[in-house]
Structures are given as structure tokens and as C-alpha cells.
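> Predicted model follows, preceded by the sequence.
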Amino acid sequence: MTFPVRIGVQLQPQHADYGQIRDAVRRAEDAGVDVIFNWDHFFPLSGDPDGKHFECWTMLGAWAEQTERVEIGALVTCNSYRNPELLADMARTVDHISGGRLILGIGAGWFEKDYDQFGYEFGTAGSRIADLAQALPRIKTRWAASNPAPTRDIPVLIGGGGERKTLRVVAEHADAWHSFGDVESLTRKSAILDEHGQAVGRDTASLVERSVGVSRPPEEVVDPLVAAGATLFTIGVSGPDYDLDLVTRWVAWRDAQG
């Protein structure tokens, strides 16, 4: 494989007190995961729609101090919520706080309630993807102009599956691509991503890591996903309990690969 097999967990910052989230971060790092993600929303996506919830990037700053080994990031940041230059500087700061362990996960945005309640213009799917395409070069330009510069080339993970526009942006700018859907969707869209890569002059087959969310034990789903090129497997868990049993099964599977 071009990329090592890695296990992530998305600690969804909903329906929990922050102390419970902090404890889940500790348990996830102790369990041996490679990446701990949150998400970038302002309200829960499941359960009580007005339940407890916390903001993404202030949380990532806290995680950067709390953790020692794991990479951290959002799965994914909504491009619409912050000026690209501001987001770049926030990411650079968390990169330094963490000692070079930040992944900039980013997407075009989709949850209309966030936009309405916080005063952002929702626009259309097309306009949001166009905004994302314009933001990524600005983010990288700001990183290049920053003092101090980021500690490393901060990896950019883009989430989304639009075959004509989003995957083109992935081909142009991403180090990793998070696919939403089943193995058939991953296989088809991964091939389309590589076609976009050829069009823009990037070998996406070897340069862009394939990331997927998983909700079943590895023995039930992993072989076709690996065959389709996935190497980063992320389990989503919600508060208040943050049950990591499935996460530990995936970590054990990873470790058994030798």
C-alpha cells in the first residue's frame, strides 16, 4: 500500500459535557488510535437537535495540548464559517501547539441549520464548492507567508463526493480524501478522482490517501474497503458515553496486520 493503515475516531461533540469529551480523547489516545477527529457544526446532527454541543476549533486547540501522539483534526471543517486566511492562521497555530499533528480536514458545507442560526449565506451546493476551490489556494498562500511557518506541510483532507466538481478540487489540492458511502461508491469515485488527477497533472493514486467512515467490525467490511484503496478507517462515536468498543476492535485489526 502507498499509505499505512490507520485508525481514526470521530468524537462527535454533541450531547456531552466537555469533561466527558476530554475523557474520551484520553481513552482514544490510550487505545492506540492514529487520529482523533471532531466535526465542525454548531448543533447536534442526531438525537435532540437542540442538545448540548461545542465548537470545533477551540476544542482542537485544547486537544493539541491534551494529547501527545495522535494526529487531530475536524472531519470536516466547513469552509463557509471562517475567512480562509483566518482559518489558515488558526490551523497554523494548532499545528504549533500540537507539535505538528494537525490535519486540516475541510469541506464545502451542507448543514443548513448552522448557516441559518449563525448568519451565514447558505447559497447553493455549486456556490459552496466554488468557494472551497477558491479558499484552498488562499489558505496555502497564507501558510507560506506566516511567521513562524507551520511546523510541516499541513495535510489537507477534503470530505465530499461530488464527481464533477468536488473530486476535481480534491485532485488539485488534497493529501487525503474522505469518501461518504459504501464500497461501490468508494471504488467508482476513487477511479473518477484519478481521472481528475490525470487532468490536473497529479498522480492522485499515489498522492491522495483514501479515508472512509466505518460503523461495523473490521471482519465484516474491511477486505473490500482495502481492495478499493482505503487506508484510513474512522469510527464515529457520540456523547455522552463515547463507547470505544468498536474502535478498539479496529485498532486490534490494524495491529494484527504486522
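That came through, no problem.
> rest of the way, CA atoms for contacts and neighbours
Fine.
> Can you give me the distance of Leu244 to Ile235?
Relative to Ile235, Leu244 is positioned 9 Å away (criterion: Cα to Cα, to the nearest Å).
> got it, and His96?
Between His96 and Ile235 the computed distance is 26 Å (Cα to Cα).
> what about these two, which has more around it?
Regarding His96 and Ile235, a neighbour count based on other Cα atoms under 10 Å identifies Ile235 as having more, with 21 against 18.
> Three-state assignment for that one, please.
In the three-state summary, Ile235 is assigned as strand, counting by DSSP: H, G, I helix; E, B strand; the rest coil.
> Arg6 contacts Asp34, doesn't it?
Yes. Taking contact to mean Cα atoms under 8 Å, the distance of 5.9 Å between Arg6 and Asp34 places them in contact.
> Contact partners for the residue most central in space within the chain?
Nearest to the mean C-alpha position of the chain, counting by Cα atoms, centre = their mean, stands Leu75 at 2.9 Å. When contacts are counted by Cα atoms under 8 Å, 6 or more residues apart in numbering, Leu75 touches Gln10, Phe37, Asn38, Trp39, Asp40, Gly105, Ile106, Gly159.
> Residues in contact with the helix or strand encompassing the second one: which ones?
In this assignment (DSSP states H and E), Phe37 forms part of strand 35-38. Outside strand 35-38, the residues within contact range by Cα under 8 Å, 6+ apart are 6-13, 25, 28-29, 56, 70-76.
> which residues in this protein form helices?
When assigned using DSSP state H, the helices of the chain occupy the ranges 18-31, 56-66, 84-98, 112-118, 125-145, 166-173, 183-200, 204-207, 218-227, 245-256.
> Just name the most buried of the ones you listed.
Of all the helices of the chain, helix 166-173 carries the top mean neighbour count, a mean of 23, counting by mean count of other Cα atoms under 10 Å.
> Next, the angle helix 125-145 makes with it.
Between helix 166-173 and helix 125-145, the angle comes out at 10 degrees (axes from the mean of the first three to the mean of the last three Cα atoms, to 10 degrees).
> and Ala31, how far is that from Ser211?
When Cα to Cα is applied, the distance between Ala31 and Ser211 equals 20 Å.
> Just give me the neighbour total for Asn147.
Quick note: Asn147 (other Cα under 10 Å) scores 9 neighbours.
> Okay, it and Thr93: tell me how far apart.
Applying Cα to Cα to Asn147 and Thr93 gives a distance of 11 Å.
> quick one: common contacting residues for those two?
With the criterion set as Cα under 8 Å, 6+ apart, the contacts of Asn147 and Thr93 do not overlap.
> and the comparison structure, right after this:
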Amino acid sequence: MTPTANKPIRIALQLQPQHAEYADIRRTASEAEDLGADIVYTWDHFYPLTGDPDGKHFECWTMLAAWAESTSRAEIGALVTCNSYRNPELLADMARTVDHISGGRLILGIGAGWFQKDYDEYGYEFGTAGSRLNDLRDALPRIEKRLSKLNPPPTRHIPLLIAGGGERKTLRMVAERADIWHVIGDVDVVERKSRILDEHCAAVGRDPNEIERAVFVRGEPGDNAERLLELGVTQFVPSTTGPDMDLSSLRAWLKWRDSLSA
């Protein structure tokens, strides 16, 4: 499968909102857009994942609403929203609202959740990996139904990104509903998971080429970039974090993207 034939190669940045002042986060999001990033993502946690576990941190969706005003071209979204933290109908309304504020630039990224400290500190039931995946499965049609009822409706079909590589449940949900699939892993992992996703697509009657495939990347593009392209990956996501907010990896991947069309 080679969806690169009909999908643009896109470079996204995951801007991790930890160990930094909000002014620096806002400046970095705008700088990433000015450099040419196609998408700027945040994440959905309540505490840092690296460094001081009680360090500075900011909430995801409040910040996305602010980014909707402070940026103007790049798509924005969470990589990814934790399904457990918000009622599905409320999340749909939040997404619709940020979609309007941004002028139709929101990507609704969602996953089942995994960071137990968030759950414990904020009073959510952690459950099990299986129960959280079941909750996500049940939430997705509720989100779709609420989006169809809202007045005014979204400005466009809000792209749904589902993250994860669970071969039985997650990839089935991706095949059934996602516009974008994000997976974490090396080339061998991406190859295996992509093959299984294709099998789920065949089972549900979905053209696998309809699904944009995204993966985290580090450093500068190398041979793995070409191998990932061959596997159908067209969205590449370097990341940066506070307090320094280094964009050198983003710059390298943007240069690579632009060289392919030169």
C-alpha cells in the first residue's frame, strides 16, 4: 500500500506543555507555524511526563482554544486527548467550538488514556487497559452523534485521529472511524501494525488509503524516513518540550519535506 501517491507529506510538531511559561509555549507554537509546520499538537496530561513530576504544566483544551486565536494557518490538535477525562458529548462540543474559533483547523486526536497519576490526582477511575479501550469504543459514536446535533455545526468534517497500536481493539476502531492513525514505534513496528490495520480495513470494507498514517520521529531524517514513506506514512511528528523548546528537529524535517518537492 502506498498512500503517499495521493496524500501530501506533512510535518507536525508535538509541543509538550511542560516546564515552561505559557508565553514561551505560545511563542513556540507561532514560530512552528511560521517555519512551515502543517500541524501543531499539544498533549492531554495534567502533570509533566519527564523531568520534575510536579513541574510547570498547562491543560490541553484550554490551551487549544488559545492557539486557535494565536495561530492562523497550521492545523491544531491534541496528540492525544484522553477519552477518560471528559464526557463524550462535552468533548464534541469543545471540539466544535475550537473548530469555529480556529476557522476549521482542528484535528480531534483521541486515545484511551494511560498515565495513572492523572487519573489518581484528578479523581478518575483508572480501570484497566481493556476497560479504557472499551470506554473509547463506546465514546466515539456518542461524539459523532453530538457533533451532528450541535447548532451551529462544525465548519467541516473534523478529522478524527486515533492513536495507538493495539492490534485487536485499537486498530479496529481506526479502521472503522479514523481519518488519521498515529502509532509509536520503529520501522518494524510500523510495518507490522500497518499490515494489521490493512487487514481490519478489509474486514470492515474500508479503503486503507483513506487513513493518513502518522508517526513520532526524532533528530534528523535518515534512511528510516524513506522506509516509512514506503510503508505509507505521510505525517511525521517531531516533538519539543520546555523549558528550552528546541525546534532544530522540526527544522530538519521541514527541510526534508520541502526537498522532496523541489
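Looks like it came in fine. Small disclaimer: the values here were computed from a predicted structure and weren't measured.
> coming back round to it: looking at the second structure, where would I find the counterpart of the strand holding Phe37 of the first structure?
The alignment of strand 35-38 of the first structure onto the second structure (TM-score structural alignment) spans residues 39-42.
> and if you look at stretch 95-103 of the first structure?
Counting by TM-score structural alignment, stretch 95-103 of the first structure falls onto residues 99-107 of the second structure.
> which residues touch the matching stretch?
Under the criterion Cα under 8 Å, 6+ apart, residues 65, 67-69, 71-78, 95, 98, 154-156, 158-161 lie in contact with stretch 99-107 of the second structure.
> From those residues, keep the buried residues only.
Of the members of the contacts of stretch 99-107 of the second structure, the ones counted as buried by neighbours, 16 or more other Cα atoms under 10 Å, are 65, 67-68, 71, 73-78, 95, 98, 154-155, 158-161.
> Now which residue in the first structure aligns to Gly232 of the second structure?
Taking TM-score structural alignment as the alignment basis, one finds that Gly232 of the second structure is matched in the first structure by Gly229.
> Which residue, other than its chain neighbours, is closest to its match?
Nearest residue to Gly229 of the first structure, sequence neighbours excluded (Cα to Cα, 6 or more residues apart in numbering): Arg210, at 6.3 Å.
> related to what we said a few turns ago, out of the contacts of Leu75 of the first structure, which comes closest to Leu86 of the first structure?
The closest of the contacts of Leu75 of the first structure to Leu86 of the first structure turns out to be Ile106 (Cα to Cα; 13.9 Å).
> How about the contacts made by the closest one?
Taking Cα under 8 Å, 6+ apart, we find Ile106 of the first structure in contact with Ala74, Leu75, Val76, Thr77, Cys78, Asn79, Val156, Leu157, Ile158, Gly159.
> same deal with Ile180 of the second structure?
Pro159, Leu160, Leu161, Ile162, Val174, Ile211, Glu212, Arg213, Ala214.
> What are the neighbouring residues in contact with the counterpart of the third one in the first structure?
Just to be clear, that refers to Leu161 of the second structure. Using TM-score structural alignment, the partner of Leu161 of the second structure in the first structure is Leu157. Contact partners of Leu157 of the first structure, counting by Cα under 8 Å, 6+ apart, are Ile103, Leu104, Gly105, Ile106, Ala174, Asp175, Ala176, Trp177, His178.
> What does Ala203 of the second structure correspond to in the first structure?
The alignment partner of Ala203 of the second structure in the first structure, by TM-score structural alignment, is Ala199.
> any idea how far Ile7 of the first structure is from its match?
Taking Cα to Cα as the measure, Ala199 of the first structure falls 31 Å from Ile7 of the first structure.
> now Gly100 of the first structure
Computed as Cα to Cα, the Gly100 of the first structure to Ile7 of the first structure distance reads 18 Å.
> Residue in the first structure paired with Thr170 of the second structure?
Residue mapping for Thr170 of the second structure onto the first structure gives Thr166, with TM-score structural alignment as the criterion.
> which residues sit in contact with that match?
Ile129, Gly160.
> In the second structure, what range does stretch 135-144 of the first structure match?
Residues 139-148 of the second structure are where stretch 135-144 of the first structure aligns, with TM-score structural alignment as the criterion.
> average gap between the matching stretch and the first structure?
Taken over the aligned residues, the distance from stretch 139-148 of the second structure to the first structure averages 0.6 Å (mean Cα distance after the TM-score superposition for the first structure).
> so how far is Arg92 of the first structure from the match of Ala203 of the second structure?
Separation of Ala199 of the first structure from Arg92 of the first structure (Cα to Cα) stands at 30 Å.
> what's the answer for Ala24 of the first structure, then?
Remark: distance between Ala24 of the first structure and Arg92 of the first structure (Cα to Cα) = 25 Å.
> ditto for Pro4 of the first structure
According to Cα to Cα, Pro4 of the first structure stands 25 Å off from Arg92 of the first structure.
> Skipping its backbone neighbours, what lies nearest Leu87 of the first structure in space?
Of all residues apart from its sequence neighbours, Ile139 sits closest to Leu87 of the first structure (Cα to Cα, 6+ apart), at 7.3 Å.
> Also Thr4 of the second structure?
Taking Cα to Cα, 6+ apart, and ignoring the residues beside it in sequence, Thr4 of the second structure has Gly232 as its nearest neighbour in space, at 5.7 Å.
> Repeat that for Lys169 of the second structure.
Leu133 (7.1 Å).
> Might you report the residue contacts of that neighbour?
By Cα under 8 Å, 6+ apart, the contact set of Leu133 of the second structure is Ala112, Lys169, Thr170.
> wait, the first one sits on Ala139?
No. Using Cα under 8 Å as the test, Ala112 of the second structure is too far from Ala139 to be in contact (10.0 Å).
> what do these two both touch?
With contacts taken as Cα under 8 Å, 6+ apart, Ala112 of the second structure and Ala139 have Asn83 as neighbours in common.
> picking that back up, what does the residue nearest to Gly229 of the first structure correspond to in the second structure?
Under the pairing rule here (TM-score structural alignment), the equivalent of Arg210 of the first structure within the second structure is Arg213.
> Thanks a lot, catch you later.
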